[in-house]
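Enquirer: coordinates only, no sequence provided:
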């Protein structure tokens, strides 16, 4: 097996307290058992499609071929999984692997294995380029992308037909369409969810469409860049100020509520990810999807989001973890997970298969956006705290008495202090 680590024989202590003699790529000896603990997030919306079912099937297959290794998987909701892992780490009992939303803090504390200490060369090289780069801290990959998605603009075809309009390509088009929808009595011509649930996503989507972003070209925070200030000034004056974003103030509108309103036929347009397709279709909403409109044409980049697999060093099960993760990231398993939850593959091989497959055509608009997507600056240990501040503050930038430059300037000052402390 091609693996970037020393081959040969090493001794480790199993979870049962037994000393196991291990080869370079797995366990040798019939009684030398090792148990790997994996904490994973639940991507399902019911017991019927819980991620536990996915992991149970995958683990059963793996263990059948690796009798010396057991995989103990605990699945938690996204509301709990990051906290559970933090608690385990704080108690001195981290899992061997954790599939969670962030990794940079653990990497900065030297608690994680590097990806190239775990994965075989072909597996690591198969990650989609910008996802692998986003998993790096100071040029070293610690976060292994596990699931990804992008954003596109959803629109209600029925409402658009009634208003006699076509999908927008520019900000001006979007504002004109929103005016027409408002004239037809649409409750939310454009839904702008800048509430605390996921404001950081809508914020970045708009920043990117205006040529900005959270970080500048050299990787430092650039939250109050001229481009970002112009973007939020436009939102405040041309959408919110003209009553084109609905009856709920953007700073109080959460993504889930915006999606639910779209599913009720109350929203003309909004930014959405793949899960919105099922929600809309289930409620009989005829929808279309187009690339994000930009200031002067289709946005050159869109928001990409990834969740991360991490591997903790403390238990010392590097070889077994690496072998299991090679299996997890096989094309078959990446495709199975992505298809089950309408997510985008994190490997190039699975992405190519999905792009060529008729069964995945509903994901094609999102897949086409992936190469030009940009991700949050998750490699910064300060990002988690900055994201929290964005969720709390950004809605004020478009409020009637709000100041885009003032709010973005405040966030930049917070970010600069946090970045200097990294």
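Expert: Received it, and whenever you're ready, just let me know what you need. What you see is a predicted model; the values in this text were computed from it and never measured. Numbering: from 1, shown residues only.

Enquirer: going by C-alpha atoms from here, please, whenever you check contacts or count neighbours.
Expert: Noted.

Enquirer: could you pull out the buried residues of the lengthiest helix in the chain?
Expert: The helix that spans the most residues within the chain, counting by DSSP state H, is helix 404-420. For helix 404-420, the neighbour count (16 or more other C-alpha atoms under 10 Å) marks 404-405, 407-412, 415-416, 418-419 as buried.

Enquirer: presented hereafter is structure B, for comparison with structure A:
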């Protein structure tokens, strides 16, 4: 009597997990292949029994682990939002297991908005920070020194590599009590202009540092000048 060859649709030889059949049972096999396959399956199932999971556990053990998806909340002020989002998209393409969600606030409200987020315990993983706010944020425990965490992970560049590339004044703006809290992405300088005649008439030398600027302004203010120092910002000119 001729024995019937088994296929993937036949009885107990079908090994499935969650309704899916393991690939080597998905095709018709010859008797020799079936015996060979049965032996392999027995080894797999036997290994699974050790951990008490049957064939399902064995199947899971043999599969490569899927990378865990990491969700990051990123806050920024409302400058060049589309450009920032474009950079986020590029980052996510290079790191498909990372999902970044950006929240942005008007710059004029940024400090107060962030203070509310921090005090309310709203999850915030990465954020923009202005140098004027760092002392408050750090002393309140709202942010942590980046340099204490960077080198714990495998990265192409060490934290010290970035520090050596920073302009000193930009690095200092992200430093609080000897610890660096962030990486500066933008910095600039101010050009100071002064009126030669006013300085000469009031016996003021050209300032060499901010202390000299302060003393000059105070002297002019004492002499009756209402605004001895004006700052040009966002298109505003002190000479208009």
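Expert: Great, that's in hand. What you see is a predicted model, and the numbers here were worked out from it, not measured in a lab.

Enquirer: picking up where we left off before, need the buried residues of helix 404-420 of the first structure in CSV (columns: distance to residue 232 of the first structure).
Expert: Formatted as CSV, those follow (distance: C-alpha to C-alpha, whole Å):
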residue, distance to residue 232 of the first structure
404, 6
405, 8
407, 10
408, 9
409, 12
410, 14
411, 13
412, 14
415, 18
416, 20
418, 23
419, 23
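
Enquirer: now for residue 145 of the second structure: what does it line up with in the first structure?
Expert: If you follow residue 145 of the second structure across to the first structure using TM-score structural alignment, you land on residue 114.

Enquirer: now do the helices in the stretch 151-300 of the first structure.
Expert: Using DSSP state H, counting those that start in this stretch, the helices of the stretch 151-300 of the first structure run over 157-163, 171-183, 199-209, 226-234, 255-263, 275-282.

Enquirer: the fourth one vs helix 171-183, what angle?
Expert: Yep, that's helix 226-234 of the first structure we're talking about. Note on geometry: by axes from the mean of the first three to the mean of the last three C-alpha atoms, to 10 degrees, helix 226-234 of the first structure and helix 171-183 are set 20 degrees apart in direction.

Enquirer: what angle separates helix 226-234 of the first structure from helix 199-209?
Expert: Counting by the same axes, to 10 degrees, helix 226-234 of the first structure points 110 degrees away from the direction of helix 199-209.

Enquirer: about what we covered before: what's the most buried one of the helices of the stretch 151-300 of the first structure?
Expert: helix 199-209 (a mean of 24; mean count of other C-alpha atoms under 10 Å).

Enquirer: for the residue nearest to residue 157 of the first structure when sequence neighbours are not counted, list the residues it contacts.
Expert: Ranked by C-alpha to C-alpha, 6 or more residues apart in numbering and with sequence neighbours excluded, the top spatial neighbour of residue 157 of the first structure is residue 287, at 5.1 Å. For residue 287 of the first structure, the contact set (C-alpha atoms under 8 Å, 6 or more residues apart in numbering) comprises 154-158, 280.

Enquirer: thought residue 97 of the second structure was touching residue 72?
Expert: No: in this structure, residue 97 of the second structure is not within contact of residue 72 by C-alpha atoms under 8 Å, at 10.8 Å.

Enquirer: and residue 81 of the first structure, what does it touch?
Expert: With the criterion set at C-alpha under 8 Å, 6+ apart, residue 81 of the first structure makes contact with 39-41, 75, 100.

Enquirer: turn these into JSON lines, columns for distance to residue 22 of the first structure and secondary structure.
Expert: JSON lines is the format used below for the contacts of residue 81 of the first structure (distance: C-alpha to C-alpha, whole Å; DSSP: H, G, I helix; E, B strand; the rest coil):
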{"residue": "39", "distance to residue 22 of the first structure": "24", "secondary structure": "strand"}
{"residue": "40", "distance to residue 22 of the first structure": "26", "secondary structure": "strand"}
{"residue": "41", "distance to residue 22 of the first structure": "30", "secondary structure": "strand"}
{"residue": "75", "distance to residue 22 of the first structure": "28", "secondary structure": "strand"}
{"residue": "100", "distance to residue 22 of the first structure": "28", "secondary structure": "strand"}
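
Enquirer: any of the residues you listed buried? List them.
Expert: Among those, the ones that count as buried (16+ other C-alpha under 10 Å) are 39-41, 75, 100.

Enquirer: can you list those residues in CSV and add distance to residue 52 of the first structure?
Expert: Below are those laid out as CSV (distance: C-alpha to C-alpha, whole Å):
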residue, distance to residue 52 of the first structure
39, 11
40, 9
41, 9
75, 6
100, 15
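
Enquirer: ok, for the match of residue 145 of the second structure, nearest residue in space, not its chain neighbours?
Expert: Counting by C-alpha to C-alpha, 6+ apart, the residue nearest residue 114 of the first structure is residue 142, at 4.8 Å.
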